[in-house]
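*Asks:* missing the sequence, but the structure's below:
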């Protein structure tokens, strides 16, 4: 059974924001009894979203966004920028652990994650300097006006999920090769936008230190084994000498045997 999400709830935008995090996806019924402009979901999915804690978290976020719009409408840019910096962000660590209980599950959805993250990372930006429009991060002229068939809000909601997911995957992969995450890069190379070069240098330095540490630990273990073998051979020699001396003595001289034992022990 399907139900119109927009007509069934007053704060439907909160439910639409939770869709990417909870894994609940809208349905396409054969007969759209509320119209084609509505979003339809299963009744059980809507009931599940009612108990999702993220719904309560998104309500104060929307209140904060209305404050920002109000400040921008009043031309109070200083207050709008200050509110923009203090925008609360939901923590979705619990959601990631629930949706991806195994590392393989997270890797299976990494293709969409990388596509979305790199899409927003490579979006063209433009600025007007002395009457000239300058556009960068693109090789050809692109339209800066977003068309109506692109739902930027939904894409941003997915981006909020994919960025922490990518951080979790990178954390696991970095620690699998004994590296810290996030990596500590050379600030000079970062200032020159040579991120790949800085990352390669970071990998190389950590690989050298790892090899040196492994060689040092191997040398220490070999030295410890050599000392242990020497001590064991010394004990065997002392025991052999004691057995030879005891064999040479008559059995009726216990005092002489005790004297020899003291000499060997000394």
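*Replies:* All right, it came through fine. None of these values were measured; they are calculated from a predicted model. Numbers count the residues shown, from 1 in each chain.

*Asks:* Going by C-alpha atoms from here, please, whenever you check contacts or count neighbours.
*Replies:* Will do.

*Asks:* quick one: the strands in the protein?
*Replies:* Here the chain has its strands, by DSSP state E, at 2-4, 40-42, 125-129, 132-136.

*Asks:* could you redo those strands as TSV and give each row mean neighbour count and distance to residue 177?
*Replies:* Listed next are those as TSV, based on neighbours: other CA atoms under 10 Å; distance: least, CA to CA, whole Å:
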stretch	mean neighbour count	distance to residue 177
strand 2-4	21	48
strand 40-42	21	43
strand 125-129	10	36
strand 132-136	11	36
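
*Asks:* Would you mind telling me which of the ones you listed is nearest residue 198?
*Replies:* strand 132-136 (22.8 Å; CA to CA).

*Asks:* Return the list of helices and strands in contact with that closest one.
*Replies:* strand 125-129 (3 or more CA pairs under 8 Å, 6 or more residues apart in numbering; DSSP states H and E).

*Asks:* Put this next to the first one:
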């Protein structure tokens, strides 16, 4: 007789364990278990049946076994023993012994966990979006028991080290000002990194977010950013971590001090390169004394000439690649030669970073500023809307902050007259949306394209008097009729005893309802020959297009209303 299987010895009853069972198996607290799951990427699972009753949280047993083999578990158990010894010393009022015992509590290393989470450098770069946004968010909160002042200062320093790399490598590509904060996009090693910087304000951590969850994510992202920054600094010949000058710590939150340190390192590197260059020159002179070497050099020169001739006959694809590369290099230096002063009412950190990332010299009002407001070489000064400085310099241009972002996004310097302190600002378009792929294109987008085309040809942009820039430009779905279609319509008109012009006039005079019914009839005919699955997809497509058209008409109506309102204000 076959022995019957006992209940709970196979299937889901063995594959799943509850959270309380996992805690007793691993011998860790609930807080430590949550942090471990976040670090290792383990999530709760839902079995088909409630094995241990309702309200239970289940995990896969193999995941819990995987957690038990992690080195972090041994570190946590050792810390628990040290804390127990420290508590005993405190109970005996041996405070010196307690302080000595607590010095043995070393920070937990998660290098191996990061290697498992990000096996390659590209994987780490792809997750840098969330890391930068999270760290920027927590750099603005108030310190509490989960985030001390030292932790927040460390986060700020890591972020400024990243900004320093962006400035030195000229990797910044786009920027946008919104209600939520500032959006930036950079191109790093072929990967597009987009992150958000909130507006400068001190706020507390929301109560809905657990402290252990946020603290664990911040710790992971800090370690990730350190590893990534070491690789990035090394790729452009910089030393990581850069030294911070304590005397300039309050100057732009240490960014200026980091730049000074990097410049010093670069000077040392330039001296080493000159020494190596002199050595190579002397070695080449010695080699030229040998006749065989001279013959070899002649052959090498012939090969180089042949390679140059081959490069001249490059296909169009290579030419477009080099043209795009040249455009990217120019985009990172559109502010070259400009000396900009940021007024005190403008966000100093954001605009100093933005200006330096695109090649400008930037300063601010403060004791450690690179140059003062009275410097005669200043070309631009950024002031807030409607703000008039006490002392106005004739040889410099005063612009509003939006000019910096719009010029950087369009890759050329926009006219400063549109961004004067007393002028009404033009619309601030988002660079993260491709307007050509949408049915509605704002009038400002058309104006910027004309400006860019004129700047590319080296011509000044002249705005036409009758040009309606506030009105939108539409991409209609109507196409020009082919000669064959026109010939067919002419034949149909002749068969009906009418001229082609009369037939067109009658078609234009038809009421809109007939046109709509005709389109509905054509759509019904198309659906009749489709399968059920294709019919469902087609209806989804039509509904999506109808929503886009409705949205386009709404935006066009608003644009026309704003244009009419502006004209009325000008008349008054």
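*Replies:* All right, it came through fine. From a predicted model like this one, the values you see are computed outputs, not experimental measurements.

*Asks:* that older thread, take the strands of the first structure and write them to TSV, including distance to residue 149 of the first structure.
*Replies:* Putting the strands of the first structure into TSV (distance: least, CA to CA, whole Å) gives the following:
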stretch	distance to residue 149 of the first structure
strand 2-4	20
strand 40-42	18
strand 125-129	21
strand 132-136	23
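
*Asks:* nearest to residue 82 of the first structure, of these?
*Replies:* strand 125-129 (22.8 Å).

*Asks:* In the first structure, what stretch matches stretch 362-372 of the second structure?
*Replies:* Stretch 362-372 of the second structure corresponds to no residue of the first structure when matched by TM-score structural alignment.

*Asks:* and the gap between the aligned partner of residue 212 of the second structure in the first structure and residue 46 of the first structure?
*Replies:* Aligned counterpart of residue 212 of the second structure in the first structure: residue 153 (TM-score structural alignment). Look at residue 153 of the first structure and residue 46 of the first structure: by CA to CA, to the nearest Å, they are 20 Å apart.

*Asks:* next one: the lengthiest helix in the first structure to chain centre, how far?
*Replies:* Ordering each helix of the first structure by length in residues (DSSP state H) puts helix 195-248 first. Taking CA atoms, centre = their mean, to the nearest Å, the mean C-alpha location of helix 195-248 of the first structure is offset from the chain mean by 37 Å.

*Asks:* swap in stretch 25-39 of the second structure?
*Replies:* Distance of stretch 25-39 of the second structure from its chain centroid, counting by CA atoms, centre = their mean, is 33 Å.

*Asks:* residues of that stretch that come out buried?
*Replies:* For stretch 25-39 of the second structure, the neighbour count (16 or more other CA atoms under 10 Å) marks 26, 28, 32, 33, 34, 35, 36, 37, 38, 39 as buried.

*Asks:* thinking the first one is in contact with residue 69, fair?
*Replies:* No. At 9.7 Å, residue 26 of the second structure does not count as touching residue 69 under the criterion of CA atoms under 8 Å.

*Asks:* and residue 321 of the second structure, how many neighbours?
*Replies:* Residue 321 of the second structure: 11 surrounding residues under other CA atoms under 10 Å.

*Asks:* whoops, I mixed them up, residue 135 of the second structure
*Replies:* Around residue 135 of the second structure there are 23 residues (other CA under 10 Å).

*Asks:* That one matches what in the first structure?
*Replies:* In the first structure, the residue paired with residue 135 of the second structure according to TM-score structural alignment is residue 117.

*Asks:* Next one: that match from residue 82 of the first structure, what distance?
*Replies:* If you go by CA to CA, the gap between residue 117 of the first structure and residue 82 of the first structure works out to 26 Å.

*Asks:* Tell me the spacing between residue 263 of the first structure and residue 247 of the first structure.
*Replies:* Using CA to CA, residue 263 of the first structure is found at 16 Å from residue 247 of the first structure.
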